[in-house]
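**Q** no FASTA, just this:
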């Protein structure tokens, strides 16, 4: 059973203090060892989760799901060349297609499991709001379930939530607070020590399992877009 090694987080800690190309090249072998650790971890998560989530594309592997550590600095004021985390994403659709999914971030003091749909584009957002308008009780049932709240007691993230009502909806709509959302994601923090535990694969998969009804709701909402 693959766990995240202490050396992987130690590499990220050192990278946060030495975020430059010269240091990275000098420690490339350490980076590659850490990357292999994350690839193997992601693969075990995918293999286990695929048994209960058949919508995961068959071609997705752990290595393919792990995001690049290199930052795109072309349009950013922050010119640091490297991200300070490893992360992997399990999409429910083919590469390049915006859809709900599952995400794990690995970073010293800031690791978490997440899922849902982050900042959907305008057509998808419109469809999700329409689904909430028509079938909001279905979404509330998911968010209010006891098992869901075990992991996500704060519910959906309110990142970039509208301060006013979205166009086409009244302020007294029973689900207006959900309709104001621009992202539909949840997250669950993980302590560094938990990543070293042999039970971490099961923990991630169990967390993903609770996200599945949310992702099914979102995928159904955008199916016609």
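**A** Great, that's in hand. Since the structure is predicted, the reported quantities are computational estimates derived from the model, not experimental observations. Residues are numbered from 1 along each chain as shown.
**Q** rest of the way, CA atoms for contacts and neighbours
**A** Will do.
**Q** which one is the most centrally placed residue in the chain nearest to, not counting chain neighbours?
**A** In the chain, the C-alpha nearest the mean C-alpha coordinate belongs to residue 103, at 2.7 Å (CA atoms, centre = their mean). Leaving out its chain neighbours, the residue that sits closest to residue 103 by CA to CA, 6 or more residues apart in numbering is residue 89, at 4.5 Å.
**Q** now the one helix or strand the one you found maps to, how far from the centre of its chain.
**A** Here residue 89 sits within strand 86-91, counting by DSSP states H and E. Averaging C-alpha positions (CA atoms, centre = their mean, to the nearest Å) puts strand 86-91 7 Å from its chain's average.
**Q** give me the residues contacting it.
**A** Taking contacts as CA atoms under 8 Å, 6 or more residues apart in numbering, the residues outside strand 86-91 that touch it are 35, 38, 42, 46, 56-57, 60, 62, 65-69, 99-107.
**Q** against that first model, consider the following:
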């Protein structure tokens, strides 16, 4: 489970984002990383209890967790470390093309959800085609009471086009979603919720609500891909 020292470490890292401080605090980072690994491992177990695709592959928690080191080669921001811990659980792997579930841990800004973030063009084309041809099904999924109760903002775009994408008309009933460049949901958790003993159960309830959307997206991707 997540402990107070883990949140304290991340808060202090944000205020001391430099190699000297990090090196001096490495034992604290290692403990925070162990806490997060344990939480992600439990998260995967909960996901596998209702998502058959996750149960089939049972991802290694280590392969789902992003590195804390930032890639600063092409960034004006040269701070070397991310100030939160992030994991992405998908049947296709963290770097694969499939939709999945995610957990971001950061003091005062922790969140979880499910979806497909900024996919490559061929994958996005498949999801748009599926939403267009199966819009009644998609609409029913993304407006269910369970999803909207968990994610009041509904499905959010990870970027969007200003005009209708090529091949679609502005009058298309699905045009709102066809403009999206990705499909995400987001539910924030307070630090008190993160530190609670039932946090992974809450994560499971959160992601269970978005599982039908994840399944729809992956069915669209897999139909032409594998």
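**A** Done, it's in. Just so it is clear, the structure is predicted and the values come from calculations on it, not from any experiment.
**Q** so what's residue 92 of structure 1 up against?
**A** 55, 56, 57, 99, 100, 101.
**Q** just tell me what the first one corresponds to in structure 2.
**A** Put plainly, it is residue 55 of structure 1. Counting by TM-score structural alignment, residue 55 of structure 1 corresponds to residue 53 in structure 2.
**Q** now that match: how far from residue 44 of structure 2?
**A** Distance, residue 53 of structure 2 to residue 44 of structure 2, using CA to CA, to the nearest Å: 11 Å.
**Q** more neighbours, the two?
**A** Higher neighbour count among residue 53 of structure 2 and residue 44: residue 44, with 23 against 15, using other CA atoms under 10 Å.
**Q** just checking, that one touches residue 58?
**A** Yes. Counting by CA atoms under 8 Å, residue 44 of structure 2 touches residue 58, with 7.2 Å between them.
**Q** now do the strands in structure 2.
**A** For structure 2, the strands defined by DSSP state E occupy 85-89, 100-105, 110-116, 156-157, 183-184, 187-189.
**Q** follow-up on the earlier one: the residue nearest to the centre of structure 1 contacts residue 113, doesn't it?
**A** Yes. The pair residue 103 of structure 1 / residue 113 is scored as a contact, 5.9 Å apart, by CA under 8 Å.
**Q** so residue 56 of structure 1 makes contact with residue 93?
**A** Yes. Using CA under 8 Å, residue 56 of structure 1 makes contact with residue 93 at a distance of 7.3 Å.
**Q** restricted to buried residues, select the contacts of strand 86-91 of structure 1 in ChimeraX.
**A** Of the contacts of strand 86-91 of structure 1, the buried ones can be selected in ChimeraX as follows, counting by 16 or more other CA atoms under 10 Å:
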select :35,38,42,46,56,60,62,65,66,99,100,101,102,103,104,105,106,107
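**Q** name the nearest residue to residue 100 of structure 2, sequence neighbours excluded.
**A** Nearest one to residue 100 of structure 2, counting by CA to CA, 6+ apart, is residue 90 at 4.3 Å.
**Q** then residue 210 of structure 1?
**A** Residue 210 of structure 1 sits nearest to residue 148 (CA to CA, 6+ apart), 5.6 Å away.
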